[in-house]
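Student: Got a predicted structure here, sequence first:
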Amino acid sequence: MAGSKKPRGLGRGLSALMSDVQPEETREGGAGPRRPDLLVPIEKLVANPNQPRRRFAPEHLQELTNSVREKGVIQPLIVRPKDGGLYEIVAGERRWRAAQAAQLHEIPVLVREFDDVEVLEVAIIENIQRADLNPIEEAAGYRQLMDNFGHTQEKLAEALGKSRSHIANLMRLMNLPEDVQEFLREGLLSAGHARALITSENASELAKKVVKEGLSVRATEALVKREQAAVDAPAARLKPRKTEEKDADTRALEGDLSAALGMKVSLAHQNGTESGSLTVRYETLEELDSLCALLSNT
């Protein structure tokens, strides 16, 4: 991959990439499927090793195979040329798999000279358009673009038409335990469930409870709060009570900061010194995103 490239904007521009992955029914003028550049023997096609989509549901693939067997591959695959007369699939691996299962000999393709960055971008764009990626696959795709090609969350959000908080929240899912990520891949948990579990130190056990009982996102958030309250209670009982009252100026400053940030702010000044601590409490991950954006001046 092109890991040594300098950070830059996404590919050749999303307008160029989107023109190649736009579903045929939404093309301007409703002209129908785009004419393929050529028909390629199915054995000349190879999968993209960095394809963000890792799971192909057998039942959905079988439905597509039945359709391909009856009507053929209507929408051409997007490919790029490789050595030895081969073509690497950029978009359309599921159609290729279905064509193999349907025992087709040739498949229509659009040949494009994409570089490694654009290949990954197009693969992510196509899957997102079709809502085919589970949250972990989508997050992994974003992580690839950031780690391998130096893209930032801001650039990804702008280029893919997503909010920065959407990108940031998905990226946090990669910090969950592997068993919880597996629940997400299998569709047993939604991204909303996972976001609620991120703050828990016992995410694995809570996730099992959520799946077993079929809890809603709101019920999951309440479950995490109850667990955290149970953890905090013993510490709160052991914590000595503060006898010092904050002066009026400190309370006024806390109020001003809280109003400006929209979050609860607490100041703890060490008497006799010029040092202390400032604590900002956020209630949701969206509030944390807003605070990070404010602090980084974005």
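Tutor: Great, that's in hand.

Student: hey, let's count contacts and neighbours off CA atoms from now on
Tutor: Noted.

Student: report the longest helix in the protein, please.
Tutor: Longest helix of the chain, by residue count under DSSP state H: helix 217-238.

Student: What are the buried residues along whatever helix or strand E154 lives in?
Tutor: Taking DSSP states H and E as the definition, E154 sits inside helix 153-160. For helix 153-160, a neighbour-count test (16 or more other Cα atoms under 10 Å) marks Q153, L156, A157, A159 as buried.

Student: Surely the third one touches L170?
Tutor: No. The criterion here is Cα atoms under 8 Å, and A157 misses it with L170 at 11.7 Å.

Student: circling back to that earlier point, show me what the helix holding E154 is packed against.
Tutor: helix 164-172 (3 or more Cα pairs under 8 Å, 6 or more residues apart in numbering; DSSP states H and E).

Student: relative orientation of the helix it packs on and helix 153-160 in degrees?
Tutor: For helix 164-172 against helix 153-160, the angle by axes from the mean of the first three to the mean of the last three Cα atoms, to 10 degrees is 110 degrees.

Student: what's the following helix or strand after helix 164-172?
Tutor: Next element after helix 164-172 (DSSP H and E): helix 178-185.

Student: Please enumerate residues in contact with that following helix?
Tutor: Helix 178-185 is contacted from outside by 134-137, 173-174, 189-191, 194, 203-204, 207, using Cα atoms under 8 Å, 6 or more residues apart in numbering.

Student: Now do the helices in this protein.
Tutor: 14-21, 58-71, 93-101, 116-129, 135-149, 153-160, 164-172, 178-185, 191-197, 203-213, 217-238, 248-261, 285-295.

Student: just to revisit the earlier point, neighbouring contacts of the helix holding E154?
Tutor: By Cα under 8 Å, 6+ apart, helix 153-160 touches G9, L10, L14, I125, Y142, M146, K162, S163, R164, H166, I167, A168.

Student: Go again with 10 Å.
Tutor: The contact list for helix 153-160 (Cα atoms under 10 Å, 6 or more residues apart in numbering) reads 8-11, 13-15, 121, 124-125, 128, 142-143, 145-146, 161-168, 171, 298.

Student: Can you give the distance of it from its chain's centre?
Tutor: Chain-centre distance of helix 153-160: 12 Å, with Cα atoms, centre = their mean, to the nearest Å.

Student: follow-up on the earlier one: looking at the contacts of helix 178-185, which is nearest E25?
Tutor: N134 (24.0 Å; Cα to Cα).

Student: Use this one as the comparison:
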Amino acid sequence: MSEKQRGLGRGLSALLSDNQGSVPIATNDGKPAATLEKPIELLQPNPDQPRRFFSEAEIDDLSASIKEKGVLSPILVRPLPGQAGQFQIIAGERRWRAAQKAGLKTVPVIVRELDDLEVLEIGIIENVQREDLNPIEEARAYKVLMERFGRTQDAVAQVVSKSRSHIANMMRLLGLPEGIQDHVIHGRLSAGHARAIATASNPEALAEVIIQKGLSVRQAEMLARTALSGETKPARPKAQTNADVLSLEQDLQELLGLNVKLDDKGGKGEVRIAYASLEQLDDVCRRLMAGSPR
């Protein structure tokens, strides 16, 4: 990676923050960068911006701050290719959106001449350093770097100062069904939850159980293992994989402290409880006769 590319991440989290901190921005050679005022309508968002989901609550809070103090941290832009006088936002789209909502006519900008790869890398670095991207947005950004610009996972890891295993784990999320990705984007599932059910044949049903019951990542892993072990038994019908049956299995396992299987066939079936000793069996009998766990 060239020296120019290695310098992209230097201080971006501090220099390009959305926290309204008044921080002077420097160019790559260390000289102060010139801040210009540009009409807000001349700025356009970058279609390759890694961040796609913007919280309205965050925009409202930032807009209120801008109304009171103005935009204290300039927006980083480049001349828009092929459109004279127009600028493309490299970093600071949230500030730009909030400034529009606040009714500003102009915003402070710093203009830099950057190519498409540098723009994408800066956008990723800025958002990853501030943890602004949800896991799916982060994974998609890494995918673009690798597919469009030929970056390896090792190279991407170096650019964003993450481990190669982190990049690989994030990329695996893109293999999940769109419904589960949507849960992750909107915070209903964490990346850990999503990875826990990634290898199951029915991840959508497991996701619904996790969300409805508010399961932890560890509990989600147990639920996934239960589903996987059941899938290896030919006698286990497909109907068994629905969310209601899985939820009941989980409830019984928590109640009895043992592995429980429900073989449901159209509303009829069997309950199987696995025990490893007579003491465990005796404990199950006491629990069932008492009607509640001790």
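Tutor: It's in. Since the structure is predicted, the reported quantities are computational estimates derived from the model, not experimental observations.

Student: Minimum distance to G276 of structure 1: which of the helices of structure 1 has it?
Tutor: So among the helices of structure 1, helix 248-261 is nearest, using Cα to Cα, at 11.7 Å.

Student: Tell me the helices and strands packed up against that closest one.
Tutor: The elements that helix 248-261 of structure 1 packs onto, with contact taken as 3 or more Cα pairs under 10 Å, 6 or more residues apart in numbering; DSSP states H and E, are strand 264-269, strand 276-281, helix 285-295.

Student: Quick check: the helix holding E154 of structure 1 compared with structure 2, mean distance?
Tutor: On superposition with structure 2, the average gap between helix 153-160 of structure 1 and its aligned counterparts reaches 1.1 Å (mean Cα distance after the TM-score superposition for structure 1).

Student: what angle sits between that helix and helix 135-149?
Tutor: 110 degrees.

Student: Helix 153-160 of structure 1 to helix 116-129, inter-axis angle?
Tutor: Using the same axes, to 10 degrees, helix 153-160 of structure 1 lies at 60 degrees relative to helix 116-129.

Student: Test my guess that E121 of structure 1 contacts L145.
Tutor: Yes. Using Cα atoms under 10 Å, E121 of structure 1 makes contact with L145 at a distance of 7.8 Å.

Student: Overlap in contacts, these two.
Tutor: By Cα under 10 Å, 6+ apart, the residues touching both E121 of structure 1 and L145 are L10, L156.

Student: ok, the two, which is more surrounded?
Tutor: E121 (27 against 21; other Cα atoms under 10 Å).

Student: got a list of what the more buried one touches?
Tutor: 10-11, 14, 17-18, 51-52, 90, 114-115, 141-142, 144-145, 156, 159-160.

Student: chain center to stretch 4-19 of structure 2, what's the gap?
Tutor: That offset, for stretch 4-19 of structure 2, works out to 21 Å (Cα atoms, centre = their mean).

Student: Flag every buried residue along it.
Tutor: So, applying 16+ other Cα under 10 Å, buried residues of stretch 4-19 of structure 2: L8, G9, L12, S13, A14, L15, L16, S17, D18.

Student: ok, and what's touching that stretch?
Tutor: Contacts for stretch 4-19 of structure 2 (Cα under 10 Å, 6+ apart): 21-26, 28-29, 62, 65, 71-76, 91-95, 117-119, 121-131, 158-161.

Student: Could you rerun that using 7 Å?
Tutor: For stretch 4-19 of structure 2, contacts defined as Cα atoms under 7 Å, 6 or more residues apart in numbering pick out V23, I25, S73, A91, R95, I122, I125, E126, Q129, R130, V159.

Student: Equivalent analysis for stretch 218-233 of structure 2, please.
Tutor: By Cα under 7 Å, 6+ apart, stretch 218-233 of structure 2 touches H193, A196, I197, A200, I210, R236.

Student: what about 10 Å?
Tutor: Here stretch 218-233 of structure 2 has contacts from 192-203, 206-207, 209-211, 214-217, 236-238, 240-241, 246-247, 249-250, 259-263, using Cα under 10 Å, 6+ apart.

Student: quick one on the thing from earlier: check the contact lists of A157 and L170 of structure 1 and give me the overlap.
Tutor: Common neighbours of A157 of structure 1 and L170 (Cα under 10 Å, 6+ apart) are Y142, R164.

Student: on that earlier part again, filter the contacts of helix 153-160 of structure 1 down to the buried ones.
Tutor: Of those, these count as buried by 16+ other Cα under 10 Å: 10-11, 14, 121, 124-125, 142-143, 145-146, 164-165, 167-168, 171.

Student: Can you tell me which of these is nearest I42 of structure 1?
Tutor: Using Cα to Cα, these come closest to I42 of structure 1 at I124, 23.1 Å.

Student: how far away is the closest one from P52 of structure 1?
Tutor: Applying Cα to Cα, to the nearest Å, the value for I124 of structure 1 to P52 of structure 1 is 7 Å.

Student: A168 of structure 1 too?
Tutor: 18 Å.

Student: mind checking which of the helices of structure 1 is nearest T279 of structure 1?
Tutor: Of all the helices of structure 1, helix 248-261 comes closest under Cα to Cα, at 9.9 Å.

Student: according to the alignment, the closest one goes to what range in structure 2?
Tutor: Aligning helix 248-261 of structure 1 against structure 2 (TM-score structural alignment) gives no matching residues.

Student: quick one: buried residues of that helix?
Tutor: Buried, per 16+ other Cα under 10 Å, within helix 248-261 of structure 1: E254, L257, S258.

Student: Also stretch 91-104 of structure 1?
Tutor: 91-102, 104.

Student: I'd like the residues you listed as JSON lines, with distance to E182 of structure 1 appended.
Tutor: Output for the buried residues of stretch 91-104 of structure 1, formatted as JSON lines (distance: Cα to Cα, whole Å):
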{"residue": "A91", "distance to E182 of structure 1": "25"}
{"residue": "G92", "distance to E182 of structure 1": "24"}
{"residue": "E93", "distance to E182 of structure 1": "22"}
{"residue": "R94", "distance to E182 of structure 1": "21"}
{"residue": "R95", "distance to E182 of structure 1": "25"}
{"residue": "W96", "distance to E182 of structure 1": "26"}
{"residue": "R97", "distance to E182 of structure 1": "23"}
{"residue": "A98", "distance to E182 of structure 1": "25"}
{"residue": "A99", "distance to E182 of structure 1": "28"}
{"residue": "Q100", "distance to E182 of structure 1": "28"}
{"residue": "A101", "distance to E182 of structure 1": "27"}
{"residue": "A102", "distance to E182 of structure 1": "30"}
{"residue": "L104", "distance to E182 of structure 1": "34"}
